[in-house]
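**Q** My questions are about this predicted structure, shown below with the sequence.
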Amino acid sequence: MTKPPTFEDLLASTQRSAIHLEMRDGYMESDPSFIAWKAGKRNLPEDNEPERRRWLTWVRQATDRGAVIRRARVFSVPESDYLRFEHHVSDANVRAGEQIAWLPRRRATDIAFPGNDFWVFDNELVLVLHFTGDGESPEDWMELTTDPKIRDLCVSAFEAVWERAIPHSEYRPV
């Protein structure tokens, strides 16, 4: 049986683009970085240094290959603590080459969304993300598909959000 690809594998094989839509107001609140942020600790090395935060290295490697990585977040206002934390640590993501935009949920009412957060790699492969009610990742949290209907819905939703979202450099949480 073939071992499924890791997220690192998926991003490493991306040649042109990776888009990511997040629609929850909270994720993995057991994350030590989030807990430290809530306690007032800001700009920790584990949030900002590629050697300590692998995501930043993966993004830089992909963007250095010419891939464009875009993340859009649809969220409630006022923002949850977790979304304020994400905004804070997203500065490092942007420095690594990721483009990020923010769309308040009230401005998204007319957009048709899939039921889950997702990634689309090179406009072909969709990674559907499943979370528990409290934002944690269950064992089977990643589902891969090339179903064109799912891909088209995901791409359409993402592009509709991106078109009206606020760039990270301009968005300030309430």
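**A** Ah, there it is.

**Q** From here on, just use CA atoms for contacts and neighbour counts.
**A** Fine.

**Q** Next, the buried residues of stretch 94-113.
**A** 94, 96, 97, 98, 99, 100, 101, 102, 103, 104, 108, 113 (16 or more other C-alpha atoms under 10 Å).

**Q** Can you flag which of these belong to helices?
**A** 94, 96 (DSSP state H).

**Q** and the comparison structure, right after this:
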Amino acid sequence: MQNVPDFSELLAGAQHTAVHLEMRDSYGIAGEAADFETFRRTGVHPDLAPESEGWSGWVSSVRGALARGVVVRRARIVSEPVTDYIRYEHAGTVVNLAAGEQVRWLPRRQASDIALPGNDFWLFDGRIVRFNHFTGDGASGGPEMCEDPAVAKLCASAFEAVWERGIDHEKYTV
């Protein structure tokens, strides 16, 4: 198994950009299962406080990157009508924005002619790719790191194409 640095280490090492492309309509991340179930029952995201224990590490990492001049962007390709999980993510995105991330959404039908890698990824400074693998039910399948210039170029091209077509979070309704 490949030894992959923690995400926080990679973000801390970024000097210019950190971009994230998400392409699944549902994730089964154990750490957010209770919050997601609450959201499904109530329609209200239970944790929208950037300084809460659940978000503080993430928010601190992103703000630290921004303070160093790193631009942090996230794009999500989603099927429509959206799943309950995407509604949950959309509601929680206010925290990503509060941390300083820029976020856009792209309906999947508008991505058909974009060459996309097979997995979600983070791309740091256009050269280090951290793929996020998931199991069929959306649980984490573990990360993989790649520094192959051709792979980084594919990921950068895919992200920029999605970003260009994407809808700013504030204008995308679910």
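**A** Good, I have the coordinates. All of these numbers come straight from a predicted model, not from anything done at the bench.

**Q** one step back: next step: the buried residues of stretch 94-113 of structure 1 restricted to strands.
**A** Judged by DSSP state E, the buried residues of stretch 94-113 of structure 1 include 99, 100, 101, 102, 103, 104 as members of strands.

**Q** Settle this for me: the last one is touching residue 76, isn't it.
**A** Meaning residue 104 of structure 1. Yes. Contact criterion C-alpha atoms under 8 Å: residue 104 of structure 1 and residue 76 qualify, at 5.9 Å.

**Q** can you tell me what part of structure 2 the lengthiest strand in structure 1 aligns to?
**A** Counting by DSSP E, the longest strand found in structure 1 is strand 68-75. Using TM-score structural alignment, strand 68-75 of structure 1 lines up with residues 71-78 of structure 2.

**Q** The matching stretch against structure 1, how far on average?
**A** Here stretch 71-78 of structure 2, set against structure 1 after superposition, deviates by a mean of 0.4 Å using mean C-alpha distance after the TM-score superposition for structure 1.

**Q** Look up how far residue 44 of structure 2 lies from whatever residue of structure 2 lines up with residue 35 of structure 1.
**A** Residue pairing (TM-score structural alignment): residue 35 of structure 1 is matched to residue 37 of structure 2. As judged by C-alpha to C-alpha, to the nearest Å, residue 37 of structure 2 and residue 44 of structure 2 stand 10 Å apart.

**Q** my guess is residue 11 of structure 1 contacts residue 58, does it?
**A** Yes. Counting by C-alpha under 8 Å, residue 58 is a contact partner of residue 11 of structure 1 at 7.1 Å.

**Q** Looking at those two, which has the bigger crowd around it?
**A** Neighbours per residue, other C-alpha atoms under 10 Å: of residue 11 of structure 1 and residue 58, the larger number sits with residue 11, 22 against 19.

**Q** SS state for that one?
**A** Assigned with DSSP: H, G, I helix; E, B strand; the rest coil, residue 11 of structure 1 falls in the helix class.

**Q** OK, contacts around it?
**A** 18, 58, 59, 62, 121 (C-alpha atoms under 8 Å, 6 or more residues apart in numbering).

**Q** Next up, identify which helix or strand residue 160 of structure 1 is on.
**A** helix 148-164 (DSSP states H and E).

**Q** which one is residue 111 of structure 2 nearest to, not counting chain neighbours?
**A** residue 162 (7.1 Å; C-alpha to C-alpha, 6 or more residues apart in numbering).

**Q** same question, residue 39 of structure 2
**A** residue 45 is the one closest to residue 39 of structure 2 (C-alpha to C-alpha, 6+ apart), at 5.1 Å.

**Q** Give me the neighbour count for the one you found.
**A** 18.

**Q** so it touches residue 37, yeah?
**A** No. Using C-alpha under 8 Å as the test, residue 45 of structure 2 is too far from residue 37 to be in contact (9.6 Å).

**Q** Mind listing the shared neighbours of the two?
**A** Counting by C-alpha under 8 Å, 6+ apart, residue 45 of structure 2 and residue 37 have no contacts in common.

**Q** Could you double-check that residue 98 of structure 2 sits in contact with residue 50?
**A** Yes. Assessed by C-alpha under 8 Å, residue 98 of structure 2 is found in contact with residue 50 at 6.8 Å.

**Q** on that earlier part again, now the match of residue 35 of structure 1: how far from residue 28 of structure 2?
**A** Taken as C-alpha to C-alpha, the span from residue 37 of structure 2 to residue 28 of structure 2 is 11 Å.

**Q** Sounds good, over and out.
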